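[1] could you look at this predicted model? Sequence included:
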Amino acid sequence: MELRDRVAGLMEQARAELAELVAIPSVADPRQYPPEECARAATWVLDAFATVGFTDARLAETADGSQAVVGSRPCGDPDAPTVLLYAHYDVQPPLNEQAWRTPPFELTEVNGRWYGRGSADCKGNIVMHLTALRALGDDVPVNLKLVVEGSEEQGTGGLEAFVPPNADLLRADAILVCDTGNASVGVPAATVSLRGMVNVVVSVEALASEVHSGMFGGAAPDALAALVAMLGTLRDREGNTTVTGLDNSGAWMGEPYPAEQFRSDAGVVEGAALLGDGSVSDMLWARSSVTILGIDCPPVVGSAAAISPRARARLNLRIPPGTAPEEAEKALHQHLLAAAPWGVHVTIDTEATGSPFHAATDGPAYGAMAAAMQEAYGRPMAKLGQGGSIPLCNVFAETYPDAELFLMGVEEPQALIHAPNESVDPSEIANMALVEALFLQRYATARG
C-alpha cells in the first residue's frame, strides 16, 4: 500500500487523538489553568509516542517548571542521519470564550475544518508526527529523536535553557521545527525567516494624583495625552514603523503574499488601508513593526472628569533578520524618551527580547523536503517568512551549528492560531504527515 493510502487510512485515528488532546486545557499559566492539565497533556504525548517506537521516552523537567517529552528511536544503522522532531503541547488560553462559535476545548467539525484550541498550534502538529510514523511503520531509515515541550506559548524559556546543557540528548543532523505552516491550504511551504522581538512597558507620570479637568485642564500636564503623543511617533501617516535608528527599508525576496489574500486572512474591514509603503511580504517579514499590545488608563465606563496623572503601555517591536535585539531595544528606549513631551517622567522596562532567525536553504535536508512537498502536494515548495518569533530556533542553531533547521507544520492563515475559533484543515494534517514520511525516506539517501 502506498504511503498516501496509509495516511488516508489513519485519519480517523488522527481525529480521535486530536480530540483527546484538544480536550486537555493545557495552558501553561497556573494563574489561569491548573498545572495538572499540562501534566496530563505531557503524559498523553509520552504514551502516544511510546506506541510509535520511542520506547525510552521520558518526561524531563525544565528550568521554568514545565515538562518536555524527550526520546529516541534508533533505526539500527549508526551511519544513518539523525532527525529531531519538535512540537509543543501547551496552548494559548481561549481568550474571549463568547467569541468562539464552538466550545474551545472540544474538537468540533464545521464546514470540513476541525475547530478547537490547539487544533493547529500545536497539537495538530503532534498528531501529524504520529500519523507520519504510523504510516511508515517499521520502515524508518533514519535515527529519530523527539522533543515536545510544554511552555512554548508562555515564552518562559524552559526548553531554551534545557537544550545547551543537554546538547547530546537532542543532537541531530536535521531538525523539524513543526510549529509553523503553509502559505494556504494546499500550498506547501518552508518558513525560512523569523522576526525577533523586543517587548517593553513604557510608563508616564505627570501629576501626583488625579485633578479636576475643569479646574486644572489646559495647564496641568496630562499623562495619558503625553503617552498618546509618544505612541503616535512610532508610525508615520502610511503606517510605516518609524523608530529612530532602525532601518526599515528591507525587501522580501521569497514568496509574495498577495494583498487581497492578506486582507481576507487578516479580516481587514472594508475601506481600511494596508499599512506601509512596501509589499505585504516586505512589511511582515523584512521590516520592523511596532504594535501597542495594551494601555493602562481609565476605562470609558466609570471615568471621571479628571486628568490622568499616570498611564502606561505595553509595546511589541518585531525585528527582521539582520537587526540585533539589543540594538533595537536601545533604539526603542531612546525614541520613546526623546518623544516624551512637557517634561513628564518616563520609565521603560524591557520584558523580553528575542533574536531574528534565518535558515540556510542549500543543504540536503531542504532538497529532500522540497522533493517530498512536491510529491505530496503536486506543486513546488514556497519559501515564507513569519512575523512571529521562535527563540528556540536560535538556540538550536547555536547549539547545533551543522544541523539543518526546517520550519513547517499544519498551520496556515485560516487556522487563526492564538485567536478565538482556531481550527485546522484535516487535509493539511494528512498532506503534511505524508510530507514528513516521504522526507524521512528521502533524507536517508539524500544526505549520503
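    On my side now, so go ahead.
[2] please count neighbours and contacts with C-alpha atoms only from this point.
    OK.
[3] tell me the secondary structure at the residue nearest in space to the middle of the chain.
    In the chain, the residue lying closest to the centroid (C-alpha atoms, centre = their mean) is residue 388, at 5.3 Å. At residue 388 the chain is in coil, as set by DSSP: H, G, I helix; E, B strand; the rest coil.
[4] mind listing what it touches?
    194-196, 318 (C-alpha atoms under 8 Å, 6 or more residues apart in numbering).
[5] show me where the stretch 1-150 of the chain has strands.
    With DSSP state E, counting those that start in this stretch, the ranges of strands along the stretch 1-150 of the chain come out as 58-61, 67-73, 82-88, 108-110, 113-115, 143-149.
[6] for the fifth one, packing partners?
    Using 3 or more C-alpha pairs under 8 Å, 6 or more residues apart in numbering; DSSP states H and E, the elements in contact with strand 113-115 are strand 108-110, strand 423-424.
[7] putting a second one here so we can go through both:
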Amino acid sequence: MSSDLSRPASVREAAASGIPSALADLGGLVRIPSIAWPAFDQSQVLRSAEAVAALAEETGVFDRVSVTTAAIPGTAERGQPAVLATRAAKNGRPTVLLYAHHDVQPTGDDALWETPPFEPTVRDGRLYGRGAADDKAGVMAHIAAIRALKEALGDDFDLGLALFIEGEEEYGSRSFAQFLADNADALRSDVIVVADSGNWDADTPALTVSLRGNARFTLTVRTLDHASHSGMFGGAVPDAMLATVKLLATLWDDDGAVAVDGMTARDAATPDYDEATLRDEAGLPDGVRPIGTGSILGRIWNKPSITITGIDATSVAAASNTLAPSITVVISARVAPGQAAGEVYAAIKTHLEAHAPFGAQLEFADVDLGDGFLVDTTGWAVQTARDALGEGYGVSAVDVGVGGSIPFIADLVREFPAAQILVTGVEDPHTRAHSPNESLHIDTFRHAVISEALLLEKLDARSV
C-alpha cells in the first residue's frame, strides 16, 4: 500500500516514530556521570549540560540556548550549570516552561549493580543506568516532544517555550531560587511542566497533585571528651553510640509511626492500595511488617516520616574495645503537605533536646529545608494535561500524591504565582530511582513522550 510522503505526520505519529532516536540520545546522556556532589568530578556536570544544550539547539525551535549558572545565596560559590532555552510566543498563544534535571545521584555500591551504572543497558523492556529514569528521561521527554511538535506543525508554531534543565536537583538545588530571580523574564510562563515524578504503574499515567516537604539535618551526639577503654570504663561511662541509639529510638512509636509533637498529618482520601502491592513495589520481604497506621498510601502521601540516612561511626572492620566519644547521623524527615518544613525542623530539634539521654551534648548542622506542594486542580491546564495523558497512554490519568519531595516547586510558586504547575513523570513503581539498578520502563517512556507532545499541541491551539 502506498503512502503520501508529502502529508505531514500527526503529532502522535511524529512522537511515536521519534522514540528510537530519543532512546539513543538518552543512552548518550546516561553515559555521562553527572553527579553534582562535590566529591565527584564536576567537569562531568558541565559536560552533561553541554550535551543537553546541543540537543536543544538541534531542535531548531529556540531563539536562544545557553548553559549558565547562578550564585548560591550566602556564599561566594556558584551553582552547577543549567541549560536555558527560550522561544517567544506568538499570536496570543501561551508560554510553557518545561523543567527537568540532568544531574544524577551517586551510584552507591557498584557491586550491587547488575550492569555498570553508566553503561545504558536494555533488559526485559527496561533501560538500566543511573539517570535512565531520574531524570534524564525527563530531559528527553521534553526534547522528543518538541521534536514531534516541530515535525508535525513546522517551524512556525505559535507556542512559547522555555526549557530549563537544572544541574543540581539531586544536591539540593542550592542556586535554584537565585536562578529563577536572575532569569525571571525568560522563565515567566502560563504553564509549567515538571517532568520529575512518577506514574500509578507502568501502564497508567498520573498527575502528581501533592508532594511532601523535607527537613534534613546533621546531628552529632557527644558524651566524652575523648575515646576510652570499654573494659575499664564500660558500665559507668555512657558512650556516644549508646546515647545515640536511645535518643533516635524516641523518634518513633512501637508501630514505627513518627512520635514527635508538632509534626502534623494531612486529612485526605487515598485510592485503594493493598499490602501485597506495597511488598512488590518496595521490595518488602515476607515476615517484615509495614510500619505506621492508617491507609498505606495515607502513610506515604499525607503523613510525616523520619529516616536516618547516614551515620559516621567506627566500621565493623575497624571495631575495637573503645567507648566512642561522638556519633554523627543524618536525619531526613518528610513533611506532610500543608505544613512548613521549618516548623518540622523546630519540632524535631525540640524533641531531641528534650530526650537527650545521660545529658548528652547535641550539635545541629547542615540544615536543609523544603516545603511540600498542593496543586490547585481547578485550572484549565490540569484538565488539558489529563486529556493529553489519557490519549497518550490509552488509559485515563489518575491524580496521585507522592511521598517524596520536590522542594524547588515552592520556589516556582513564589516566583511565578500566576503559572499553572503540572507535575508529570516517566517513572513507574519499579524504577528504583536513587538505588542500584535504576531503570526506565521503555513503553512508559514512549507513552510519556506521546502524551507531552499532545499536550504541547493542545497548548499551541489555545489563546490566553
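    On my side now, so go ahead. Note that the coordinates shown come from a computational prediction; the quantities given were computed from them, not determined experimentally.
[8] mind checking the TM-score on these two?
    The TM-score (TM-score structural alignment, normalised by the length of structure 1) is 0.95; 445 aligned residues with a C-alpha RMSD of 1.7 Å.
[9] quick revisit: which of the contacts of residue 388 of structure 1 are retained in structure 2?
    Retained in structure 2 (both residues aligned by TM-score structural alignment, their matches' C-alpha atoms under 8 Å) from the contacts of residue 388 of structure 1: 194-196, 318.
[10] can you list these in TSV and add distance to residue 309 of structure 1, secondary structure and neighbour count?
    Compiled in TSV, those are given as follows (distance: C-alpha to C-alpha, whole Å; DSSP: H, G, I helix; E, B strand; the rest coil; neighbours: other C-alpha atoms under 10 Å):
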residue	distance to residue 309 of structure 1	secondary structure	neighbour count
194	39	strand	29
195	36	coil	29
196	34	strand	26
318	30	strand	28
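[11] rebuild these as CSV, extending it with distance to residue 32 of structure 1.
    Conversion of those to CSV gives the following (distance: C-alpha to C-alpha, whole Å):
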residue, distance to residue 32 of structure 1
194, 29
195, 28
196, 27
318, 27
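[12] which of the residues you listed sits closest to residue 64 of structure 1?
    Proximity to residue 64 of structure 1 was ranked across these by C-alpha to C-alpha; first place goes to residue 196, at 21.3 Å.
[13] dump the residue contacts of the residue of structure 2 most remote from its centre.
    Distance from the centre of structure 2 peaks at residue 232, with 49.0 Å (C-alpha atoms, centre = their mean). By C-alpha under 8 Å, 6+ apart, no residues touch residue 232 of structure 2.
[14] residues touching residue 348 of structure 1, list them.
    200-203, 333.
[15] returning to that earlier point: how about the residue nearest to the centre of structure 1, what's its match in structure 2?
    Residue 388 of structure 1 maps onto residue 404 in structure 2, with residues paired by TM-score structural alignment.
[16] try residue 131 of structure 1
    By TM-score structural alignment, residue 131 of structure 1 lines up with residue 144.
[17] now its match. Nearest residue, chain neighbours left out?
    residue 22 (6.0 Å; C-alpha to C-alpha, 6 or more residues apart in numbering).
[18] what do we get in structure 1 for the one you found?
    Per TM-score structural alignment, residue 22 of structure 2 is aligned with residue 14.
[19] residue 95 of structure 1: neighbour count?
    Residues lying near residue 95 of structure 1 (other C-alpha atoms under 10 Å) number 12.
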